[in-house]
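Colleague: Let's see this in three dimensions:
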Amino acid sequence: MSSFPTLEQLHAIGAKQQPTYDDPAALAGAVERLRGLPPLVFAGECDDLRQKVAAAGRGEAFLLQGGDCAEVFAEATADNTRNKLRVLLQMAVVLTYAASVPVVKIGRLAGQYAKPRSSDMETRDGVTLPAYRGDAVNGFDFTPESRRPDPQRLLDVYHASASTLNLVRAFTTGGYADLRQVHAWNSEFVRNSPVGQHYEAVAAEIDRALTFMKAIGADPDEFHRVDFYSSHEALLLEYEHAMTRIDSRTERPYNVSGHFVWIGERTRQLDGAHVEYFRHIHNPIGCKLGPNATADDALALARTLNPDNEPGRLTFITRFGHDRIREGLPPLVEKVTAEGANVTWMSDPMHGNTFEASTGFKTRRFEDVLAEVQGFFDVHRQLGTVPGGILVENTGDDVTEVIGGGEELDEHGLAHRYESVVDPRLNRVQSLEMAFKVADMLRHA
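Modeller: Now for the predicted structure:
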């Protein structure tokens, strides 16, 4: 492998979806300060996750990735972090029981502060300003001051991510993730929610299994703590490059801003700066593939991003849309599999199913999201390959951003509590409903 590229070399290649800063000296200063800060995650943790991603690729584990479309600094609080963690733990218990394999829990948090945009500028009432690119770049308020890209925000990302990871580590090792407590939360959901009542049978089965374990005196450490990993789209090259360090054990570069980082659909050009950066780091990595991706694209990316064909190194995250998944996914899986490329396949059923409601809100239909997951499972079942995991944009709060589901939220109900600054998320009830639905798919996979 060639030597690790400099930031200047990456920009010379051509980096898409990068903000334009008007103070180069301030940007350079922020990047230099980031380079001197401690790592947020450790190389050994990334290596552990890579082994688990490899297991998911073989069908010996299942990946559950979830969290905000775009985090915001104001919500990096203990309550919000706890709620996000809680709903992912609840989903994981249901999926673990159904799949009878470990569920690898990956939070879309502690770094998901930047978002690609379809246009660099936004116009409202004749006023044109830079588009909101996430709190890592600028503010959401539509004013010249707020929308100005500010390099100081790169440091704010670091500090917000550090505080979030500290909370996650405290929660997951301090008893909050206890299996019996998480199951009690799910039992409450089944008991008190009209939606949850449909899943009484599964909840009762889990309850009996736990009662049996207690009766025979089984009480392993895994009942009381969990491994939890952080992830985000590594979009802003200044931040990601500054947070890349050479591990003293392996002498290989790792991105220490998150355990699992991925390339988005808009930045996966084979000759682009993001692919060039990603092919050098030793983290487990992902790459989004949408309906425009061809089988040749997928194979070329696999060869470039994982030249040693290492299991667990590369995850393809597919995002086709519920009406395209059954037609678009098979050629990619067939060609990659035929060439012997080691890839773990994950479904992102969110991004291909977004539309604007009649009330003006960006939304998704729960049934469309579910249909894409079902299509993902069906394709892999037909091809004899492994559906390795799912990625959902969700929150532990009772927001109203996705229509449908057992709550039967309609377009007019979106205004009640629509809080996302970018894309709509499944709320707490929809997330748990999704888990029970996917559990049924896993049982028949």
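Colleague: Only C-alpha atoms from now on, for both contacts and neighbour counts.
Modeller: Fine.
Colleague: So residue 128: helix, strand or coil?
Modeller: Under the three-state scheme (DSSP: H, G, I helix; E, B strand; the rest coil), residue 128 adopts strand.
Colleague: how about this one, so we can line them up?
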Amino acid sequence: MNVSTMIDPTEAVVEPRPETIEGLDNWRTRPTKQQPPWPDQAAADAVSEHLLRVPPLVFAGEVDQLRNQLATVARGEAFVLQGGDCAETFAGATADQIRNRVKTILQMAVVLTYGASLPVVKMGRMAGQFAKPRSSDEETRDGVTLPAYRGDMVNGYEFTEESRTPNPERMLEGYHTAASTLNLIRAFTQGGFADLRMVHSWNRGFAENPANRRYEGLAREIDRAVKFMEAAGANFDELKRVDFFASHEGLLMEYERAMTRIDSRTGLPYDTSAHFLWIGERTRDLDGAHVDFFSRVQNPIGVKLGPSTTVDDMNRLIDILDPDRVPGRLTFITRMGAGTIRDALPPLLDAAQRSEATPIWITDPMHGNGITTQTGFKTRRFDDVVDEVKGFFEAHREVGSHPGGLHVELTGDDVTECMGGTQRIDELGLETRYESLCDPRLNHQQSLELSFLVAEELAVTAS
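Modeller: Below is the predicted model of the structure:
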């Protein structure tokens, strides 16, 4: 959560009032995609009722703070970094793995802050990314067909009937795992772990590696800037703590609805499962349940846009999700593919500029560049990821709009899931340490390398 903020008990949230429930539940009358077929609906309803009574994971005041920070991005005065696991797992919510993800995002943010000469809003795909959309409802192995794995909040990855049967009790475990993850993030981002000088020293070590020498010059520039700040008497006590917000795809509708509360200050609904939620490419139907529900909550909302998105699609999403044209309310997360983005994105940017809307534009260079190797590994080429990022910046320079941020699937561990980078991971190398249960992630070194490359693009844009 935004862990720099002490919660004022007067800003707590309360149970939904009866007169607000009807609108929040309108989604139930709409087509609803990517939901698990619970074998016992009564059990699922009981879990939802329980979740309606648990404390919120985040608070309305924190959500408002994020929306205010995102408004500065919409005005071209800040940049967003959003990163974390493709699919969090309950087993992976360990102190070491959470620390490593937070460390990686903090390291990337320092580099991007310098490259952009702008503040960086930091959001983790953390503390809630437990449900995943799938291209097929079922998976077949050796003639056996079972339900597809939909994330730990729905079912297990192990290929057995017991594991793959959707279990609503997992929503409760997801809630408690998210709560413990947020507590640990609070400790890391408020207890000195985020000290600018320490984070920069980690980056300096990365740049001094002979494989990363091309980034040594930028690291030295940042080093001089930090030393200048020290000499000028900057208060580094204020730079030991950072705002860090939680985000995930708002996919599992029963969970998101159950975690929605009415803010006692304003009487408005907030989804307290995360500060920021996004609607996926597979669930952004204009008449669908997800768009309807998230149009009614006060959280900042993202929408994934693929290469087939039309200007009309975009405009109608704006009208539904941001009818009052509030800066910071709506973010478009583009996932176009390296070979498509230079043609598909400019018309959308141009149309948005000609409207009264101010959506934030973030690039997701991961999901449009997936491939499967002959040995069966789902992977991405680092060069394709970088090329899509470059195409994103080129499109914004062409139109004259603000490139608002970067959204990446990453881990702080030394996995081998994406090919390329200075580590030169090849197809055979994928077998060394491939750990993702869904999509491949950039490892720690690849994530830092990408941040230095993005900083170069930001510097060009700013010049």
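Colleague: Sketch out the strands for structure 1, chain order is fine.
Modeller: For structure 1, strands defined by DSSP state E occupy the ranges 62-67, 103-108, 121-124, 127-130, 228-233, 244-246, 253-255, 260-263, 285-289, 314-318, 344-347, 354-356, 362-364, 387-393.
Colleague: a markdown table for those, including mean neighbour count and distance to residue 27 of structure 1?
Modeller: Written out in a markdown table, the entries for the strands of structure 1 read as follows (neighbours: other Cα atoms under 10 Å; distance: least, Cα to Cα, whole Å):
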| stretch | mean neighbour count | distance to residue 27 of structure 1 |
| --- | --- | --- |
| strand 62-67 | 27 | 29 |
| strand 103-108 | 24 | 26 |
| strand 121-124 | 12 | 21 |
| strand 127-130 | 15 | 18 |
| strand 228-233 | 24 | 20 |
| strand 244-246 | 18 | 17 |
| strand 253-255 | 25 | 20 |
| strand 260-263 | 24 | 23 |
| strand 285-289 | 25 | 27 |
| strand 314-318 | 26 | 31 |
| strand 344-347 | 27 | 35 |
| strand 354-356 | 14 | 34 |
| strand 362-364 | 22 | 33 |
| strand 387-393 | 24 | 31 |
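Colleague: Please name whichever of these is nearest to residue 325 of structure 1.
Modeller: Taking Cα to Cα, strand 314-318 is the member of the strands of structure 1 nearest to residue 325 of structure 1, at 8.6 Å.
Colleague: How about the most centrally placed residue in structure 2, nearest residue that isn't a chain neighbour?
Modeller: Centre of structure 2 computed as the mean C-alpha position; nearest residue by Cα atoms, centre = their mean is residue 125, 3.9 Å away. Once its chain neighbours are removed from consideration, residue 125 of structure 2 has its nearest residue in residue 84; the separation is 4.4 Å (Cα to Cα, 6 or more residues apart in numbering).
Colleague: Report the separation between the counterpart of residue 175 of structure 1 in structure 2 and residue 185 of structure 2.
Modeller: In structure 2, the residue paired with residue 175 of structure 1 is residue 192, using TM-score structural alignment. Taken as Cα to Cα, to the nearest Å, the spacing of residue 192 of structure 2 relative to residue 185 of structure 2 amounts to 12 Å.
Colleague: if we can go back for a sec, from residue 90 of structure 2, how far off is the residue nearest to the centre of structure 2?
Modeller: Noted for residue 125 of structure 2: a distance of 14 Å to residue 90 of structure 2, by Cα to Cα.
Colleague: ditto for residue 102 of structure 2
Modeller: With distances defined as Cα to Cα, the gap from residue 102 of structure 2 to residue 90 of structure 2 amounts to 17 Å.
Colleague: Between those two, point out the one with more neighbours.
Modeller: It is residue 102, of residue 102 of structure 2 and residue 90, that has more neighbours when counted by other Cα atoms under 10 Å, with 27 against 17.
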